[in-house]
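> Predicted model follows, preceded by the sequence.
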Amino acid sequence: MIITHAATAGPDLLPAVAENNVALRQLIEGMLAHAITDGDLDPDADLPSLAIGIAGIMRGVLVQLMVDDSVTPNAAAEAAAALVDQALRHSLARA
């Protein structure tokens, strides 16, 4: 939620938010690159697009956990992992 507040609080914080977003996406892209090296992901996969999607899923899950007591951390993690796994398997199947 800090990122949402920072992004909407005013233009002064936007550069820090953008920098944080870039760092997160780069971290995810690095993990995806390892998956390509290991043969677990299509070498032609669009890593920047996948990283944007995965970061979005992670943040969405965090919001669900923060605002809905009926969502458990395990259920949220399993749902996010299943969604990402399905997307990555689809990417590998197209190879």
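Done, it's in.
> Please count neighbours and contacts with C-alpha atoms only from this point.
Will do.
> Would you check how far apart I28 and A35 are?
Going from I28 to A35 by CA to CA, to the nearest Å gives 11 Å.
> putting a second one here so we can go through both:
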Amino acid sequence: MAFILLLVFKTNLWKLVIIALDRLKRGHGPVVVKTVVETLLLVLSSSAYSVVSIQNLWTGEGVVINPTDKVLLADYILKATLMGNNIQLPY
């Protein structure tokens, strides 16, 4: 609680806390980027799996295409497309 209060109010210790946080976080940038990319890839693969599972429902004979499935399919494709375009793999 005291740490949060030091960050919220600009006191004499505020600058010292900011400098300490800056030094503590140095060198952790690549780890954060890799974690974010891995999370996005996991969500992207989940969306792709959902798209494939909905499309597999439609391949059966005599299957009536549900309007809800159409909306879900469009939503999953949109999410996968947006995430796929935004992922930049770290070098």
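Perfect, thanks for sending it. Only a predicted model underlies this, so the values are computations on that prediction, with no experimental measurement involved.
> what's the TM-score for these two chains?
Here the superposed chains carry a TM-score of 0.36, computed using TM-score structural alignment, normalised by the length of structure 2; 44 aligned residues with a CA RMSD of 3.1 Å.
> Between I28 and A35 of structure 1, which is the more surrounded one?
I28 (19 against 15; other CA atoms under 10 Å).
> From the chain's centroid, how far away is the helix or strand harbouring the more buried one?
Using DSSP states H and E, I28 of structure 1 sits in helix 14-37. The chain centre lies 9 Å from the centre of helix 14-37 of structure 1; the measure is CA atoms, centre = their mean, to the nearest Å.
> what's the answer for stretch 43-53 of structure 2, then?
Averaging C-alpha positions (CA atoms, centre = their mean) puts stretch 43-53 of structure 2 14 Å from its chain's average.
> buried set for it?
L44, S47, A48, S50, V51 (16 or more other CA atoms under 10 Å).
> Which one of these is nearest to M83 of structure 2?
L44 (6.4 Å; CA to CA).
> my guess is the closest one contacts N86, does it?
No: counting by CA atoms under 8 Å, L44 of structure 2 sits too far from N86 to count as a contact (10.8 Å).
> For structure 2, just list every one of the helices.
Using DSSP state H, the helices of structure 2 run over 2-8, 12-25, 29-57, 67-86.
> Buried residues, stretch 82-89 of structure 1. List them.
Of the residues in stretch 82-89 of structure 1, V84, L88 count as buried by neighbour count, 16+ other CA under 10 Å.
> Can you show me the strands along structure 1?
Along structure 1, no segments are classed as strands by DSSP state E.
> now Q55 of structure 2: how far from I77 of structure 2?
Q55 of structure 2 sits at a distance of 11 Å from I77 of structure 2 (criterion: CA to CA).
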